[in-house]
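Enquirer: below is the structure, and that's it, no one-letter string:
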């Protein structure tokens, strides 16, 4: 069994998302799907994933794994540590597939099913070895995956899923549709009635969600949102105030409208009018760009899914250093570009600031050091914009120590695109500060020693081109 190989059985929307999640986190992936268009569809999913998933992070993901499309079931499974079944929701089909998976997969491999409705007891009724591993679309961006099944297998599965940036939620007891889809089903049923009874259109219902409670749910969920709604008195006050409403005849959750051709046509027609002018791929790209922006906002406060990204990023392997340390290696997110499609000038400064922060961590002036009351403060920056950078470009920054004199630190950041083009430089001057004394002081101890080592290693290097320049200075002829 290969420690970092996944086999994906079924290459539809969900299967393709699983491929992208594992592949872009450095796993080799083998795909088995006899459908003739499977490879094309998965490559299109990967195209979206490559422009969005790395954009969540301020550090580079591992090198992409190897992708293979297998026509032989056994070859796809050979050496896999994780096997993910994502075939259509037909129990007889899943029984057939899982009988083969149980017989052919490595004995220590985790076998997960993407099923949104079937319980583990139904999947294992004929002796299969499988747990439910139910993700959410797009799998490569949304971290939640519901795990249901044998406790030991679920615990092993959770560890693997965390390593690829997902949030495993182990469901305590098996239940139809697990947890999240039961909540979605409740909203879906109400929405069908609202359309059927001509209370609202599909677009108006979507607006009610995305303009209102959807924004709250992304960061706080349901119960924490209602806790805040209770004011200073908290959840008990909220429940006392709104609990009686549960007895009012608001909901039709116990009743479902007849799924007639007329209802289907009504909803499909409204949906086409709402967004039929956009292709599915265009809608996916729009969705992914918006998700990246929302998730990057959430990571600033470590709220909800943002905390998962922060924790996963901290576990990523550091970039190997040369004489000049690599202080930034990342993909440029769509949110860093402007109306021209180029990286906005403010984000060149942000990237340089990230390089300074990373260098501080390298010499030991990290979060714990700052908590002790010491840190470096930026006094002056000079940025040169030398080449265009676009969303999706790799951005690499190396940092050279130009001078260290007591409390002063002089750094030079060189920013290159993935093709090796020098895109920008940022020269920065910092002072070491004591927060409590509110004055500049020289660093001491391990930080001073680490800084001295870098300064000695860089002392013999040539002064980088552009160092010491000022605004308006002409280039040498």
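Expert: Sure, I can see it. As the structure is a prediction and not an experimental result, all values here were calculated from the model.

Enquirer: contacts, neighbours, all on C-alpha from now
Expert: Will do.

Enquirer: quick check: buried residues in the helix or strand where residue 240 lies?
Expert: Assigned by DSSP states H and E, residue 240 belongs to helix 235-242. Within helix 235-242, the residues scored as buried using 16 or more other Cα atoms under 10 Å are 235, 237, 238.

Enquirer: put this beside the first:
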């Protein structure tokens, strides 16, 4: 999304999927208009928005844009008028979807994207009675839409490819991973895998081989974790050892002839089978409410995706790319030379407190204060030129002393800002004072003394002339600032 430009998305159908779309757009700074004839639509959307506001900001190490404006519209025409993106998420009835497109296209811009969340219909089917079939495509998400990266983008031969590319760019700006489906096919790609696994699971329960809980344990304790970070083919490639995929296929190819699955057969959906599966499911997780399960799901997804993020892998790489776009054009992505005024403490961190940063007391773990201040130091180093490229030449700063004061609480989701003042910056020495705020509320301070070192000798050394000049500029500008409260204090010393 362009910096400083508010864009509008229209959501047609405010159920679980439509609500997830609304949350993803809204929390990325878009204005969102929702049309749903259900008189309880606003009430039903509220918990989805609450869940997304708790979870999505935890994925990124930089704050999301300011939340957009949410409006519930009385008519579909009102919702789509002027919208750049129109997302249809109504029930899976073809005649209903076609009526939506006829109404929407009469009021929406020809240049806007008209996307369907359908998991089953192809775009050619959806385009049947459309005024402008070239405007319609499938953008099939995965629940929860506000967290899961994958969007299956499916055009038909009639779809305008320029609009498809525009849609993919917008999806990336929201932190999604758009996967272009090469050919139209029922259920697209991912749901076909899910359907195959679902059919086999039904047989295993029906035949008494496993319970619903045992099947779930087989997935989440085994291949589910592997698939989450490596997918199917890379998983099997590694199973082939150094010889790779060819060895794996030669070794396990004959198994395709064995009766290992019943994927072509479907058990009859009798009342007995439904009762059996529903009863086992109740025994498995009936001790939790659905709200509790959704909270746990989001916490687990955030934790796993943040782990992948640290390795720049899979869904984590998508999040890193999204973060880079959020930093671009802001102080958090700027070099010192790009800032005209450095007379005030510099903004070095602006982010939400992630879910996994809290402790048993429900507030931010003390170790995470050090991480936040360490991130602030790293960001300051980048600003003055001690970035990855410079460090690769053999010089860096090492922290020699740290003093953190915990002034007030920070809870999960708190939007924190760290502002950094240079107390001294000359020669080998760098003395920083960080202040962490929630709005105007001071949460903590961090005082850090660093030495520039040679990575070859591991001994103190002079930094480059460019870094010295940058430090002189900031330290000179900060020399006139009042000495911050708490600077130089000993541990336990009262004001």
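Expert: Arrived safely. What you see is a predicted model; the values in this text were computed from it and never measured.

Enquirer: what range in structure 2 does the helix holding residue 240 of structure 1 sit on?
Expert: Across structure 2, the stretch matching helix 235-242 of structure 1 (TM-score structural alignment) is residues 245-252.

Enquirer: the matching stretch against structure 1, how far on average?
Expert: Aligned to structure 1 and superposed, stretch 245-252 of structure 2 gives a mean residue distance of 0.9 Å (mean Cα distance after the TM-score superposition for structure 1).

Enquirer: hmm, back to that, between the buried residues of helix 235-242 of structure 1, which sits nearest residue 433 of structure 1?
Expert: Of all the buried residues of helix 235-242 of structure 1, residue 235 has the smallest distance to residue 433 of structure 1: 43.9 Å, by Cα to Cα.

Enquirer: that closest one and residue 385 of structure 1, how far apart?
Expert: Distance of residue 235 of structure 1 to residue 385 of structure 1, given as Cα to Cα, to the nearest Å: 53 Å.

Enquirer: for residue 161 of structure 1, same thing?
Expert: Going from residue 161 of structure 1 to residue 385 of structure 1 by Cα to Cα gives 40 Å.

Enquirer: neighbour-wise, which of these two wins?
Expert: In this view residue 161 of structure 1 and residue 385 are compared by other Cα atoms under 10 Å, and residue 161 has more residues nearby, 20 against 14.

Enquirer: okay, and the closest residue to the more buried one other than its chain neighbours sits in which element?
Expert: Nearest non-adjacent residue to residue 161 of structure 1, counting by Cα to Cα, 6 or more residues apart in numbering: residue 168, 6.6 Å away. In this structure, residue 168 of structure 1 is located in strand 167-170 according to DSSP H and E.

Enquirer: report all helices and strands that that strand contacts.
Expert: Packing partners of strand 167-170 of structure 1 (3 or more Cα pairs under 8 Å, 6 or more residues apart in numbering; DSSP states H and E): strand 144-148, helix 151-163.

Enquirer: that one aligns to what range in structure 2?
Expert: Using TM-score structural alignment, strand 167-170 of structure 1 pairs with 177-180 in structure 2.

Enquirer: got it, and stretch 56-75 of structure 1?
Expert: Counting by TM-score structural alignment, stretch 56-75 of structure 1 corresponds to residues 59-78.

Enquirer: show residues contacting that stretch.
Expert: 6, 12, 26-37, 42, 57, 79, 103-104, 106-108, 302, 305-306, 319-320, 323, 326-327, 349-352, 354, 415 (Cα atoms under 8 Å, 6 or more residues apart in numbering).
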